[in-house]
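Asker: Next input, structure requested:
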Amino acid sequence: MKHFALTGAAGYIAPRHMKAIKDTGNVLVAALDPFESVGIIDSYFPEAEFFTEPEAFEAYLEEARAAEGLDYVSIAAPNYLHYPQIRMSLRLGADALCEKPLVLGEDELDRLAALEAETGHRVWTVLQLRVHPALVALREKLAAEGGHKKVVLTYVTGRGKWYLKSWKSDVKKSGGLATNIGVHFFDMLAWLFGDVQQLEVHAREEQVVAGYMELERAEVSWFLAIDDRYVPTELRAQGQRTYRSITVDGEEIEFSGGFTDLHTEVYRRTLAGQGFGLEDTRTAIRTTERIRTLKPGGRAPRHPFLERP
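Answerer: Presented below is the predicted three-dimensional model:
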């Protein structure tokens, strides 16, 4: 049985981490969040200690490590806290298992690599799309087919007015829209089609970011938005506020289901020493960092959704 701590316990994704810790036969000893709406902990680990102050959390973990050991710190806090909390984890003598984006800049990856070497502990991340059965099958199919593909990625996830008033809309804290909601897609694309060779940004606004990239084995037109007016009219009329579509050479890739236990599978692999580390996430971190800084423009065709609404 491994001993885990968890940061960001009141967040949306935290219950998936609690479930994964429990499903893999391990125990949560302590959790941290500045907000106290964490009753969900009772469904998994009612005996876990809870802290609202990071200093008290860290002090407790130092004592816990001396008493019974601390193996992993799972990090589900806001993006800008990932890097310092990973450093804290390694300094405490534990591995870090961090939500994506692992960090906001490639230079932070390099500094964490040095800290891994110094401490002897590892940094792991959650790249759950890489263990999705439909996408694993697609990757095998693409490898067998070979060739160069044309891909269109469209992802609209409607968000209310709260989003623009939260840390998620602050580029310095979230990394911006492409990082906060797009980093797992950019990782998936690189995992399927190889490293990024060329990148263009065609739009970078508060609620929309879009562009074009060439990978080793694909050309990709991509569009991400949190404005539900971009949901196709017929779906919006049915009350739908999200729309996700990925086509490869015009063929729709369906992977809407199968998400229930992906975090648990990532945990299983991590516990077996076969999880996703710093280098696995480098391409996605580099890509999203460039999207934040590139001047919008370019010669590639624009995604058709840029003409809406």
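
Asker: make it CA atoms for all contacts and neighbour counts henceforth
Answerer: Fine.

Asker: tell me the contacts of Ile40?
Answerer: Residues near Ile40 by C-alpha atoms under 8 Å, 6 or more residues apart in numbering: Pro15.

Asker: From Gly11, how far out is it?
Answerer: From Ile40 across to Gly11, the span is 10 Å (C-alpha to C-alpha, to the nearest Å).

Asker: Find the nearest non-adjacent residue to Arg244, please.
Answerer: Distances taken as C-alpha to C-alpha, 6 or more residues apart in numbering place Tyr155 nearest to Arg244, at 4.5 Å, with adjacent residues excluded.

Asker: and if you look at Tyr212?
Answerer: Spatial nearest neighbour of Tyr212, excluding adjacent residues (C-alpha to C-alpha, 6+ apart): Ser221 at 4.6 Å.

Asker: Over to that neighbour. Which of the three states is it?
Answerer: strand (DSSP: H, G, I helix; E, B strand; the rest coil).

Asker: And for it, the neighbour number?
Answerer: By the criterion of other C-alpha atoms under 10 Å, Ser221 has 22 neighbours.

Asker: how near is the residue in the chain sticking out farthest from the centre to Val209?
Answerer: Most distant residue from the mean C-alpha position of the chain: Ala67, 32.7 Å away (C-alpha atoms, centre = their mean). Distance, Ala67 to Val209, using C-alpha to C-alpha: 49 Å.

Asker: ranges for the helices of the stretch 151-300 of the chain?
Answerer: Assigned by DSSP state H, counting those that start in this stretch, the helices in the stretch 151-300 of the chain fall at 171-174, 177-180, 183-193, 233-236, 262-271, 282-293.

Asker: quick one more, to check against the first:
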Amino acid sequence: MGVNGEKKIARPLRWGMVGGGRTGQVGYKHRTGALRDNTAYQLLAGAFDVDYERCKDFGRNLGVAEDRLYPDYKTMFEEEAKRPDGIEVVSIATPNFTHYEITKAALNAGLHVICEKPLFFSVEEGEEIKKLAEEKGKIVGVTYGFSGFQLLLQMRSMIENGDLGKVHMIELSYTHGFACSDIGDKKNEAQKWRVDPKKSGPSFVLGDLSTHTFYMSQLICPDIKLKEVLCDRQSFVKSRAPLEDNAYVLMHYDNGAVGRMWVSSVDAGSMDSQHIRIVGSKASVEFNDWQPNELIYEVQGKPNQKLYRGMPYLSDACNEFERMNALHTEGLGDSWANIYLKIAMAIDAKNRGDEEALKKINYPDINAGIDGIRWITKCVESADKGGVWVPFND
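Answerer: Sure, this is the predicted structure:
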């Protein structure tokens, strides 16, 4: 077993949260991820809610001391800096439009940052924060929470080993049907801001969903760089316009490969699934997050195979963060735990000045966050120009 709760860093990191309170959708995922291995983080402080009374009530129920429950992030950063046991890393689980200012304030307060995606509204903001993080000697991690499934690294290893031959096609999708009507837009607090361009940015499902799958494809195929995209997006629930609830994206890669992404929140009947298929000249490999414990491996001219999580025939990179062994299933909570543990290891390496160790830790960093911003920006640009090819890097 790769992970069994033993410490991988010298001591747990003193950790706080901004957002992620009772009415949010993602806060529990953050806490599950961070606290799964109780040797990595300790939750000591929080500004969990814009409603201070609700923040205090919620924080008490989490076991956080009341004098470390704060009305806002600015107060938390200021007061925690005065304490000898003040927080050293903060997670930001708030609406998109707040990420930039909170991340900047956290870095200026001397804190490492773990932030929700999409990171910011513009690549320029991302580059500014990257420079600031480098100046402060701090880590900025991004919670692409699905990217901790170990079998994604098995796919990466198979491509690196040449098992698929030359990669020709990258097929991606992330769809669900839970926004087929506008009921949630009006009644669900976590949904309202996602369909408000002032708060969500220039996209809905491209930012909220497809950034996950796009990052996963980059994790699997790190040496295949996206060259250009063509996007067509729709607002089938008309009140969401100009934000899309469905989009199709075509991709061209620098090695000659092509790709497609379908992203939708109006795929009626679909129960929130991501699908990744990498097609090579010799074989294909396929992953679905509904069945994250197995891969479909198809070699041309041979019977199809299922590769199961936790087995010794998988790569060392895949099995390094194995938690349950092959007889027991793993799920999204395990994926989040892997991401949080890797970020903790990156923070620890950064604190120790061990840049060589840091380079070996594969986690969603500030560069992944910037690429996610660029992905959204370029898809929106292409769609708004009438569905034309636009260069990914320019």
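
Asker: what's the TM-score here?
Answerer: For this chain pair, the superposition-based TM-score is 0.82 by TM-score structural alignment, normalised by the length of structure 1; 287 aligned residues with a C-alpha RMSD of 2.5 Å.

Asker: Quick one: the strands in structure 1, in order.
Answerer: Ranges of strands within structure 1 are 3-7, 27-32, 49-51, 72-75, 95-98, 123-125, 149-157, 196-204, 208-215, 218-225, 242-248, 251-252, based on DSSP state E.

Asker: How far does the third one sit from its chain's centre?
Answerer: Per C-alpha atoms, centre = their mean, to the nearest Å, the displacement of strand 49-51 of structure 1 from the mean C-alpha position of its chain is 25 Å.

Asker: buried residues in it?
Answerer: 50-51 (16 or more other C-alpha atoms under 10 Å).

Asker: So which elements touch that strand?
Answerer: Packing contacts for strand 49-51 of structure 1, counted by 3 or more C-alpha pairs under 8 Å, 6 or more residues apart in numbering; DSSP states H and E, involve strand 27-32.

Asker: So which residues make contact with the strand it packs on?
Answerer: 1-9, 18, 21, 45, 47-54, 57, 61.

Asker: now with 7 Å?
Answerer: With contact meaning C-alpha atoms under 7 Å, 6 or more residues apart in numbering, strand 27-32 of structure 1 is reached by 1-9, 21, 45, 48-52, 54, 57.

Asker: Equivalent analysis for stretch 115-128 of structure 1, please.
Answerer: Surrounding stretch 115-128 of structure 1, the residues in contact under the criterion C-alpha under 7 Å, 6+ apart are 90, 93-100, 102, 184, 262-263, 266, 275-278.

Asker: Where in structure 2 does it fall?
Answerer: Counting by TM-score structural alignment, stretch 115-128 of structure 1 pairs with residues 132-145 of structure 2.

Asker: wait, isn't the residue nearest to Tyr212 of structure 1 in contact with Val209?
Answerer: No: taking contacts as C-alpha atoms under 7 Å, Ser221 of structure 1 lies outside contact range of Val209: 11.5 Å.

Asker: could I get the helices of the stretch 151-300 of structure 1 as TSV with mean neighbour count and distance to Glu118 of structure 1?
Answerer: Shown next, in TSV, are the helices of the stretch 151-300 of structure 1 (neighbours: other C-alpha atoms under 10 Å; distance: least, C-alpha to C-alpha, whole Å):
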stretch	mean neighbour count	distance to Glu118 of structure 1
helix 171-174	17	27
helix 177-180	24	29
helix 183-193	21	27
helix 233-236	12	52
helix 262-271	19	20
helix 282-293	20	20
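
Asker: I'd like those helices written out as TSV, with distance to Ile246 of structure 1 added.
Answerer: Below are the helices of the stretch 151-300 of structure 1 laid out as TSV (distance: least, C-alpha to C-alpha, whole Å):
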stretch	distance to Ile246 of structure 1
helix 171-174	24
helix 177-180	16
helix 183-193	10
helix 233-236	17
helix 262-271	20
helix 282-293	18
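
Asker: Check which residues of stretch 65-75 of structure 1 are buried.
Answerer: Neighbour counts using 16+ other C-alpha under 10 Å place 69-75 of stretch 65-75 of structure 1 among the buried residues.

Asker: same deal with stretch 172-182 of structure 2?
Answerer: Of the residues in stretch 172-182 of structure 2, those buried by neighbour count under the rule 16+ other C-alpha under 10 Å are 172-176, 178-180, 182.

Asker: again, but for stretch 203-218 of structure 1
Answerer: 203-204, 207-218.

Asker: export the residues you listed to a markdown table and tack on distance to Leu28 of structure 1?
Answerer: What follows is the buried residues of stretch 203-218 of structure 1, written out as a markdown table (distance: C-alpha to C-alpha, whole Å):
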| residue | distance to Leu28 of structure 1 |
| --- | --- |
| Ala203 | 43 |
| Arg204 | 40 |
| Gln207 | 37 |
| Val208 | 38 |
| Val209 | 38 |
| Ala210 | 40 |
| Gly211 | 41 |
| Tyr212 | 42 |
| Met213 | 41 |
| Glu214 | 43 |
| Leu215 | 40 |
| Glu216 | 42 |
| Arg217 | 42 |
| Ala218 | 42 |
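
Asker: Among the residues you listed, pick out the one closest to Ser166 of structure 1, please.
Answerer: Nearest to Ser166 of structure 1 among those, counting by C-alpha to C-alpha, is Gln207 at 13.3 Å.

Asker: what lines up against that closest one once you look at structure 2?
Answerer: Using TM-score structural alignment, Gln207 of structure 1 sits opposite Asp245 in structure 2.

Asker: Having no further points to raise, I will conclude here.
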